[in-house]
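Chemist: Here you go, sequence then predicted model.
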Amino acid sequence: MNLKPRFALSLEMEPASPEIAYSHFMNKLTFETDVADLSIDLRKGYEGIIVVDVRDSKSYEECHIPEAVSLPNNKINEKTTNGLCKDKTIITYCWGPACNGATRAAAKFAKLGFRVKELIGGIEYWRKEGGDVVGSVAENAPLYWKMK
């Protein structure tokens, strides 16, 4: 006897109306960008963005996106961002989806008056999707942050 399920866990909470869903997803896109879009923009030489690696200096030195500047999350303030152009959009990244450093940094940049987006997946997904990296160990750098 084959019993059909009576309910779906994925639908336990009813989906939003199409209008509300559209608004939600469009709003989400104003806060994030993905590896593919950033990679294309960098290859085209688009000058309206500044990519900021917010990991610690050692991690940046070992491996980072070639066009990225290093500004560790705990060093973001009015003085350290004084030389960054507010006419450009800051794109922050950290280790990966389990790291909220890029989110915290994006919030700090926004509070300082910058337009900002977060790179979904961080350096982890940048590397997994074949993005170029540079640094003292480049492709051989640790892929993840590890607790010591």
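Modeler: Looks like it came in fine.
Chemist: all contacts plus neighbour counts: C-alpha atoms, from now on.
Modeler: Noted.
Chemist: which ones are touching residue 17?
Modeler: By CA atoms under 8 Å, 6 or more residues apart in numbering, no residues touch residue 17.
Chemist: Against residue 28, how distant is it?
Modeler: Look at residue 17 and residue 28: by CA to CA, to the nearest Å, they are 16 Å apart.
Chemist: those strands in this structure, which residues are they?
Modeler: 32-33, 49-53, 69-70, 89-93, 115-119 (DSSP state E).
Chemist: Relative to residue 63, which of the ones you listed is closest?
Modeler: Nearest to residue 63, of all the strands of the chain, is strand 49-53, at 10.1 Å by CA to CA.
Chemist: other SSEs contacting the closest one?
Modeler: With contacts taken as 3 or more CA pairs under 8 Å, 6 or more residues apart in numbering; DSSP states H and E, strand 49-53 sits against strand 69-70, strand 89-93.
Chemist: neighbours around residue 97, how many?
Modeler: By the measure other CA atoms under 10 Å, the count of residues near residue 97 is 16.
Chemist: In addition, the following structure is provided for comparison:
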Amino acid sequence: MSSAQTPAQAAAHFAARLRFETDPGDVHAALESGQPGFVFVDTRGDEAWDQGHARGAVHVTKPEMPNVIPTYPVGTQFVVYCWGPGCNGATRAGLIISEGGYAVKEMIGGFEYWAREGLPVDRVARDATGVEIIVDATRAADPLTVPAGVPAQRIVCDC
């Protein structure tokens, strides 16, 4: 392993990541606290949104962003997510939003880790008459992401 970087370069790298990234636990805590000026955006397509999305998120696909994002007040802080670590859709959305003049962070882990941590998930269904309804689709936390027997909403990983 090469040690080509200096400690100052490493510190700058990690500080930059923290300015532009957040995680599901921190986003959930911000939503629960009612943090003002904060908008949580699911950037995936309609089918993905309907299948399941983080409770508290708004749905704005990337093609809609140039028209929808400017409707928010200047100074709004956005947090974007897509499917998960293997998808760069949230990164692309972050670029669109930042180019529009807004502050934005990417939620690392995306919807996959939101759901795996047992955080609240809703899905869109239709009743017998075709009316859209929201159904709780929260699932048990994955023991690889949350200690067994501890409610996800009470997890503090001391990050």
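Modeler: Yep, it's here. Because the structure is predicted, anything quoted here is derived from the model rather than measured.
Chemist: re earlier: select, out of the helices and strands packed on strand 49-53 of the first structure, the one closest to residue 41 of the first structure.
Modeler: Nearest of these to residue 41 of the first structure, taken as CA to CA: strand 89-93 at 11.7 Å.
Chemist: Where in the second structure does that closest one align, residue-wise?
Modeler: Aligned by TM-score structural alignment, strand 89-93 of the first structure falls on residues 77-81 of the second structure.
Chemist: could I get the helices and strands packed on strand 49-53 of the first structure as JSON lines with mean neighbour count?
Modeler: Formatted as JSON lines, these follow (neighbours: other CA atoms under 10 Å):
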{"stretch": "strand 69-70", "mean neighbour count": "16"}
{"stretch": "strand 89-93", "mean neighbour count": "25"}
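Chemist: Is it possible to get JSON lines of those that adds distance to residue 22 of the first structure?
Modeler: Putting those into JSON lines (distance: least, CA to CA, whole Å) gives the following:
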{"stretch": "strand 69-70", "distance to residue 22 of the first structure": "34"}
{"stretch": "strand 89-93", "distance to residue 22 of the first structure": "24"}
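Chemist: Which one, of the ones you listed, ends up nearest to residue 11 of the first structure?
Modeler: The minimum distance between residue 11 of the first structure and these falls on strand 89-93, with 32.6 Å, by CA to CA.
Chemist: list the helices and strands that closest one packs on?
Modeler: strand 49-53, helix 101-111, strand 115-119.
Chemist: so how far does it sit from its counterpart in the second structure?
Modeler: Following the fit onto the second structure, the mean deviation recorded for strand 89-93 of the first structure is 0.5 Å by mean CA distance after the TM-score superposition for the first structure.
Chemist: Quick check: residue 134 of the first structure touching residue 68?
Modeler: No - using CA atoms under 8 Å, residue 134 of the first structure makes no contact with residue 68, being 9.9 Å away.
Chemist: To which residue of the first structure is residue 96 of the second structure aligned?
Modeler: Mapped onto the first structure by TM-score structural alignment, residue 96 of the second structure lines up with residue 108.
Chemist: I should have written residue 36 of the second structure there, sorry.
Modeler: When the first structure is aligned by TM-score structural alignment, residue 36 of the second structure is paired with residue 47.
Chemist: residues touching that match, list them.
Modeler: The contact partners of residue 47 of the first structure, taken as CA under 8 Å, 6+ apart, are residue 88.
Chemist: what's the distance between it and residue 115 of the first structure?
Modeler: Plainly put, residue 47 of the first structure is 14 Å away from residue 115 of the first structure if you go by CA to CA.
Chemist: Please give me every residue in contact with the most centrally placed residue in the first structure.
Modeler: Residue closest to the average C-alpha location in the first structure (CA atoms, centre = their mean): residue 119, at 2.0 Å. Applying CA under 8 Å, 6+ apart to residue 119 of the first structure gives the contacts 32, 33, 34, 35, 91, 92, 93, 102.
Chemist: hmm, back to that, would you turn the strands of the first structure into JSON lines with distance to residue 82 of the first structure?
Modeler: Listed next are the strands of the first structure as JSON lines, based on distance: least, CA to CA, whole Å:
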{"stretch": "strand 32-33", "distance to residue 82 of the first structure": "24"}
{"stretch": "strand 49-53", "distance to residue 82 of the first structure": "14"}
{"stretch": "strand 69-70", "distance to residue 82 of the first structure": "14"}
{"stretch": "strand 89-93", "distance to residue 82 of the first structure": "13"}
{"stretch": "strand 115-119", "distance to residue 82 of the first structure": "14"}
